[in-house]
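Asks: got a sequence here, can you model it:
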Amino acid sequence: MKARTAIVSFLLFSGGLVGGIFSSHFLNGNDKTETISTASQTTHFASDASTATEKTLIATPAEKDLLTQLDARLKQEIAHREELETQLAKLELRVELLDSNRSLTPEPPLDSAIGQGPQIPPAAGGLNAENLIASGVNADTANELVAHWNRYQLEQLELRDTAAREGWLNSEQFRERASALQESRKSLREEIGDDKYDRYLYESGDNNRVAVNSVIAGSAAESIGLRSGDIIIAYAGSRTFSGRELQNATRDGSRSETVTIELLRDGESLELSVPRGPLGIMLDAVRLAPD
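Replies: Have a look, this model is predicted:
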């Protein structure tokens, strides 16, 4: 009986031991399996995230097509804006050309006297060879003047367009280049003479006379009797077609030397003597038909 009890106890102990080992092995195996499974899932998740990131960096064909369309539209808008800027520059230049010989002095009131005789509106369509020939200029000279005028207008357009595109329209560089173009007119004047140059300015629609707008009290102009409305034809023997030319003439030669001013007053020619130097007058640039 004791022996049987001992055997049963041994068997129960052995069974419990085996069961414990098995349970321990099984549980450890599950832990490893779960660990492996979890690691696998983590790796799989990381792989999916990487793939998703790659997909976001690669544009679809539809997106590429949209970007191409937007780029083309942007280029069209830029080209359109540049064209508008060019047209604006040309319009501004046209306004300046109609007033190219205007004096730098202040403009007069609308009701002030600005010279004798009616003012002629600028010629339409630019310089005309037929008008020059009709006024006494020979055909060869007329054609040469027209060619020079056309070249001058194109050079001004090109200068202003370039300055507008490159951003130096209202700069000292632009003023220097514009002055250089004006110098080309001086050389033309020397080639054809004052009378033909006068006709050239008039037929091209430019101002060709300088008028006295007002006289400053106590000035040299007042002392010699210059009046508002006088047209200054020449200063010290040099014809004056613009306010700038008159200003330059007053600075030439010796200060205070006596010079002669030729002018037109009420249709009559007059000569006045004045010391060379500032006259003390406000000027208007006007356009009158040559005699």
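Asks: from now on I want contacts and neighbour counts done on CA atoms only, so please keep to that.
Replies: Noted.
Asks: what sits against the residue lying closest to Gly126 once chain neighbours are set aside?
Replies: Leaving out its chain neighbours, the residue that sits closest to Gly126 by C-alpha to C-alpha, 6 or more residues apart in numbering is Ser204, at 5.4 Å. Applying C-alpha atoms under 8 Å, 6 or more residues apart in numbering to Ser204 gives the contacts 122-123, 126-128, 149.
Asks: from those, list the buried ones, please.
Replies: When the contacts of Ser204 are checked for burial by 16 or more other C-alpha atoms under 10 Å, the buried set is 122, 127-128, 149.
Asks: quick one: which of those sit in strands?
Replies: Using DSSP state E to define strands, no part of the buried ones among the contacts of Ser204 is located there.
Asks: count of neighbours near Asn28?
Replies: 12 (other C-alpha atoms under 10 Å).
Asks: distance of it relative to Leu93?
Replies: Here the criterion is C-alpha to C-alpha, to the nearest Å. By it, Asn28 lies 94 Å from Leu93.
Asks: run this one through as well so I can compare:
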Amino acid sequence: MRYPLLIIGLSLATGIAIGLISHDYAAQSFTAPPDRVTVGTVANGDLQTANGPGADITADGLEELNRRLQNEIIARIAFENKLAELNQKILQLELKAQLSVETTSTASIDGIDDSNLPTSGQGWMNEQALIDSGMDSGLANTLKTRFEQLELDRLYLRDQSIREGWDRDRYREALQTLTSKEDEFKNQLSESEYDSYLYASGQTNRVAVTSVLESAPAAAAGIEPGDHIIRYDNQRIYNWFELREATSTGEIGEAIAVEVERDGDIIELYLARGPLGIRMNSVSIAP
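Replies: Sure thing, here's the model as predicted:
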């Protein structure tokens, strides 16, 4: 809670600063014109005067206006610098808050089995879980090494973005480039190997159905609470985001196959492409 409160506080401070400076500008910029000014013209040897706002301004008046303008320019530059500084602090706090959430959130939040999370003795990747799944020990060690390198790269990237004051777009673009390396890594593994890799690293590898609307396509097809959705239209599903994306592509209403795991058995069901009408969680389960 500390970082979100600091972010809100800085945002409020920024708003107050804008209000105060805007008020000061208004007070300086909209001073009522004098009713009478002296003009520096001479007619028939006499100094002439004119009344009202339409009269010419004296040299002293021009100098005063120029002084006010320069003061406003200086104040505006100082304000913009301060605003940029506050925005940078907010970005840094957001990145730190993101790190805090990523490193302290527990598996129970989205249904991951806490017992699968690596302990201090196991490290970041549970290599033994890979071997227990039937994977060759050499490949298991390679996966562990690559996973831990990716995690280290993410930590360095986050640290660099804070130190150098990156904006959100630059950080997200760099993070996306790093994530694409993981996608390439995924394509080098078989489905079963990648499934084991996700489980051993504490990531989700199944979508668990928690409830089904009675009149929904999922209910008509026979999907039940407790089922694990394994495939949708022959596409392997590892998390709820992939399932939502799969249901939103293709021709709506098209008949497609859905593969679910129920009590250890694989069942193939058929329904119309589109919203399923279910509630679900991403979970991590041993393959």
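Asks: mind putting the contacts of Ser204 of the first structure in CSV, distance to Val8 of the first structure included?
Replies: Formatted as CSV, the contacts of Ser204 of the first structure follow (distance: C-alpha to C-alpha, whole Å):
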residue, distance to Val8 of the first structure
Pro122, 137
Ala123, 137
Gly126, 134
Leu127, 137
Asn128, 139
Trp149, 134
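Asks: most widely separated two among those?
Replies: Pairwise distances across those (C-alpha to C-alpha) peak at 14.6 Å, for the pair Pro122 and Trp149.
Asks: which residue ranges form the helices in the stretch 101-250 of the second structure?
Replies: Assigned by DSSP state H, counting those that start in this stretch, the helices in the stretch 101-250 of the second structure fall at 127-132, 137-163, 168-187, 191-200, 217-221, 240-247.
Asks: now the longest one: how far from the chain's centre is it?
Replies: Shown here is helix 137-163 of the second structure, whose average C-alpha point lies 20 Å from the average C-alpha point of the whole chain (C-alpha atoms, centre = their mean, to the nearest Å).
Asks: try the fourth one
Replies: Distance, stretch centre to chain centre, for helix 191-200 of the second structure: 26 Å (C-alpha atoms, centre = their mean).
Asks: residues in the first structure aligned with it?
Replies: Helix 191-200 of the second structure lines up with residues 194-203 of the first structure when matched by TM-score structural alignment.
Asks: for Glu155 of the first structure, what are its contacts?
Replies: Leu181.
Asks: measure Pro122 of the first structure to Glu130 of the first structure for me?
Replies: The value you get for Pro122 of the first structure to Glu130 of the first structure, if C-alpha to C-alpha is used, is 16 Å.
Asks: next: Asn143 of the first structure.
Replies: For Asn143 of the first structure relative to Glu130 of the first structure (C-alpha to C-alpha), the value is 9 Å.
Asks: do the same with Ser9 of the first structure
Replies: On the measure of C-alpha to C-alpha, Ser9 of the first structure and Glu130 of the first structure end up 143 Å apart.
Asks: and if you look at His148 of the first structure?
Replies: For His148 of the first structure, the distance to Glu130 of the first structure equals 15 Å [C-alpha to C-alpha].
Asks: spatially central residue in the second structure, please.
Replies: Centrality entry for the second structure: nearest residue to the mean C-alpha point is Arg172, 7.9 Å, by C-alpha atoms, centre = their mean.
Asks: ok, so of the buried ones among the contacts of Ser204 of the first structure, who is nearest Leu17 of the first structure?
Replies: Set against Leu17 of the first structure, the nearest of these by C-alpha to C-alpha is Trp149 (120.7 Å).
Asks: with adjacent residues omitted, what lies nearest to the closest one?
Replies: Leaving out its chain neighbours, the residue that sits closest to Trp149 of the first structure by C-alpha to C-alpha, 6+ apart is Leu127, at 6.9 Å.
Asks: Asn208 of the first structure now?
Replies: Phe241 (4.7 Å).
Asks: how about that neighbour, what's its match in the second structure?
Replies: Structural alignment (TM-score structural alignment) places Phe241 of the first structure against Tyr238 in the second structure.
Asks: my read: its match touches Asn205, true?
Replies: Yes: in this structure, Tyr238 of the second structure is within contact of Asn205 by C-alpha atoms under 8 Å, at 4.2 Å.
Asks: between the two, which is the more surrounded one?
Replies: Asn205 (26 against 22).
Asks: for the more buried one, give its distance to His23 of the second structure.
Replies: Distance, Asn205 of the second structure to His23 of the second structure, by C-alpha to C-alpha: 56 Å.
Asks: and if you look at Thr14 of the second structure?
Replies: Computed as C-alpha to C-alpha, the Thr14 of the second structure to His23 of the second structure distance reads 14 Å.
Asks: those two: which is more packed in?
Replies: Ranked by neighbour count (other C-alpha under 10 Å), Thr14 of the second structure and His23 place Thr14 first, with 18 against 12.
Asks: what about the more buried one, which SS state?
Replies: helix (DSSP: H, G, I helix; E, B strand; the rest coil).
Asks: distance check, Asp114 of the second structure against Tyr199 of the second structure.
Replies: For Asp114 of the second structure, the distance to Tyr199 of the second structure - C-alpha to C-alpha - is 11 Å.
Asks: out of the two, which sits in the busier spot?
Replies: Each of Asp114 of the second structure and Tyr199 has its neighbours counted (other C-alpha under 10 Å); Tyr199 has more, 26 against 12.
Asks: pretty sure the more buried one contacts Asn239?
Replies: No: at 12.0 Å, Tyr199 of the second structure does not count as touching Asn239 under the criterion of C-alpha under 8 Å.
Asks: got any residues that touch both of those two?
Replies: Shared contacts of Tyr199 of the second structure and Asn239 (C-alpha under 8 Å, 6+ apart): Asn205.
Asks: in the first structure, which helix is the longest?
Replies: Taking DSSP state H as the criterion, the first structure has its longest helix at helix 2-57.
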